[in-house]
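Undergrad: Need a 3D model of the following:
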Amino acid sequence: MRVFITGIGSGIGEALAKEYLKRGDEVYALGRYKPKTLENEDNLYFRRLDLFAHEKIEKELLELLPECIDIAILNAGMLGDIKDMSETSLYELKTVMDLNVWSNKVILDFFKNINIKQVVAISSGAAVNGSRGWSGYSISKAALNMLIKLYAREMSNTHLSALAPGLVATPMLGHILENIDEEKYPSVKRLKESPKLSPEESAKMLIETFVKLLKYESGEFHDVRRMD
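TA: Reported below is the predicted structural model:
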């Protein structure tokens, strides 16, 4: 298979790239950096780009991608600070939206002009939970879900989904658990007490889940914890 992934520098993106490469697939990736664990992979095609640079994305994709892709995983994203909405500036909210939503819009616009079978945007349960403190992250993931639904109406030859991957022991989650006040933000306490997958375990599970998504209507949001 030919697989495109954004954000392979760590966590889920890195683990997915490793797992696909282990299975003999070709991986095409865009992101700020390539981890040392993937330095010597012959089937990895990587372009270094900060996805905040929206104006450069199309050019990099043109030079990176073949004309046909089996699956694209829009994984790159940022958390932003966990704090109350009233304490979060418009600048902070716009920054999170620029990466989590608008960079993906540019990528999806490019996808309309190539042969791509499936797109999965990595979303979050935060998109629907509305827990205190998740501010820009929750808003951006809710917007990402709708972005996927809208593009599904335009890209009839591609199956699109937004997918919450469940709790994965990534650097992002580690930051939350170690630094955020669980008394002020009760969702942090719930996260600490909930079971978590390693990135490697998550990657194997997600690859199997991506296949299952094809039986559902294009454009829908799913949470791995609530799927059959």
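Undergrad: going forward, measure contacts between C-alpha atoms and count neighbours the same way
TA: OK.
Undergrad: Now do the strands in this structure.
TA: For the chain, the strands defined by DSSP state E cover 2-6, 26-31, 44-48, 68-74, 115-122, 159-164, 220-223.
Undergrad: Measure how far the shortest one is from the centre of its chain, please.
TA: The chain centroid and the centroid of strand 220-223 are separated by 13 Å, computed with Cα atoms, centre = their mean, to the nearest Å.
Undergrad: who touches that strand?
TA: Outside strand 220-223, the residues within contact range by Cα atoms under 8 Å, 6 or more residues apart in numbering are 124-125, 145, 148-149, 160-166.
Undergrad: Could you rerun that using 6 Å?
TA: Residues outside strand 220-223 that contact it (Cα atoms under 6 Å, 6 or more residues apart in numbering): 161-164.
Undergrad: same thing with the third one?
TA: With contacts defined as Cα under 6 Å, 6+ apart, strand 44-48 is touched by 27-33.
Undergrad: Another for comparison:
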Amino acid sequence: MDSEKAVRRAAIFGASGGIGGALAAILADRGAKVLAGSRSGIAPDERCRGFRFDLTDENSIAAAAADMADEPPDLTVIASGVLTLSDGTGPERSFRQIDAQAMEEVFRLNTVGPAIVAKHILPLLSRSERSVFAILSARVGSITDNGLGGWHSYRSSKAALNMLIRNFAIELSRTHKSAIVVGLHPGTVDTVLSTPFQSNLPEGQLVSPAIAATNLLAVIDELEPSDSGKIFDWKGEQIPA
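TA: Just a heads-up that it's a prediction; the model follows:
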């Protein structure tokens, strides 16, 4: 890997999850200084420094960003999100199942929360050196690629997130020529998020968090400023809007 692309400082929002924890561990293996964020504030790896944040609490995000201001991350990954809510409410199979309160919660966690993280972290990024701000998105957020329908709240929350990623990239490019803002689709990963939907998957489609994190970091390693605003899958292939 190009030494100019080596991650020195990383901030993982959602390090208590499978992918986030794996990202933190691999980056620590590489020698990066890793800040690992979760609601508890406890780092999943003793080599990382934990910080507390809650996607529904802007004050906690602002406080975390303030603590990073002296040494801003050159890689930030938002690895938080929701598919099935804590009360068991899952993706809608029909528009008849749409519930306003459930939809609002999905958007708050998948779209609004990451937007607030961007609000506080993007201003910290270097104006001269390479930095990457990545958010875990999903292929089902693609309008062009949608041939099945359903999953209304999740799909639309990710589609809105993808639009925000594009917006952030455009705005940041005016002042931060080496900054990259992207969405990343990790594939189907063996985590709590995907557990209810793992049956009948083709052999080899489900991967471990460690493999998913390794794949995503390989994509991140190759990103250029011209990639900012785009959504990529775990193979590095661009997903259409």
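Undergrad: quick one on the thing from earlier: hey, which of the strands of the first structure is tucked in deepest?
TA: Ranked by mean neighbour count, the strands of the first structure are led by strand 159-164 with a mean of 25 (mean count of other Cα atoms under 10 Å).
Undergrad: and the angle from that one to strand 115-122?
TA: Calculated by axes from the mean of the first three to the mean of the last three Cα atoms, to 10 degrees, strand 159-164 of the first structure forms an angle of 20 degrees with strand 115-122.
Undergrad: outside of strand 159-164 of the first structure, which residues touch it?
TA: With Cα under 6 Å, 6+ apart, strand 159-164 of the first structure has contacts from 118-125, 145, 152, 218-223.
Undergrad: quick one: it aligns where in the second structure?
TA: Aligned by TM-score structural alignment, strand 159-164 of the first structure falls on residues 180-185 of the second structure.
Undergrad: Superposed on the first structure, what's the mean shift for the matching stretch?
TA: With mean Cα distance after the TM-score superposition for the first structure, stretch 180-185 of the second structure departs from the first structure by a mean of 0.9 Å once superposed.
Undergrad: Could you export the strands of the first structure as JSON lines, including distance to residue 105 of the first structure?
TA: Listed next are the strands of the first structure as JSON lines, based on distance: least, Cα to Cα, whole Å:
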{"stretch": "strand 2-6", "distance to residue 105 of the first structure": "13"}
{"stretch": "strand 26-31", "distance to residue 105 of the first structure": "15"}
{"stretch": "strand 44-48", "distance to residue 105 of the first structure": "19"}
{"stretch": "strand 68-74", "distance to residue 105 of the first structure": "10"}
{"stretch": "strand 115-122", "distance to residue 105 of the first structure": "11"}
{"stretch": "strand 159-164", "distance to residue 105 of the first structure": "13"}
{"stretch": "strand 220-223", "distance to residue 105 of the first structure": "17"}
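Undergrad: follow-up on the earlier one: using JSON lines, please lay out the contacts of strand 44-48 of the first structure together with distance to residue 203 of the first structure.
TA: Compiled in JSON lines, the contacts of strand 44-48 of the first structure are given as follows (distance: Cα to Cα, whole Å):
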{"residue": "27", "distance to residue 203 of the first structure": "14"}
{"residue": "28", "distance to residue 203 of the first structure": "16"}
{"residue": "29", "distance to residue 203 of the first structure": "16"}
{"residue": "30", "distance to residue 203 of the first structure": "18"}
{"residue": "31", "distance to residue 203 of the first structure": "18"}
{"residue": "32", "distance to residue 203 of the first structure": "20"}
{"residue": "33", "distance to residue 203 of the first structure": "19"}
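Undergrad: Please identify which pair of those residues lies farthest apart.
TA: Across the contacts of strand 44-48 of the first structure, the longest distance by Cα to Cα is 15.9 Å; it joins 27 and 32.
Undergrad: gap between the equivalent of residue 219 of the second structure over in the first structure and residue 203 of the first structure?
TA: Under the alignment (TM-score structural alignment), residue 219 of the second structure pairs with residue 209 of the first structure. Going from residue 209 of the first structure to residue 203 of the first structure by Cα to Cα, to the nearest Å gives 10 Å.
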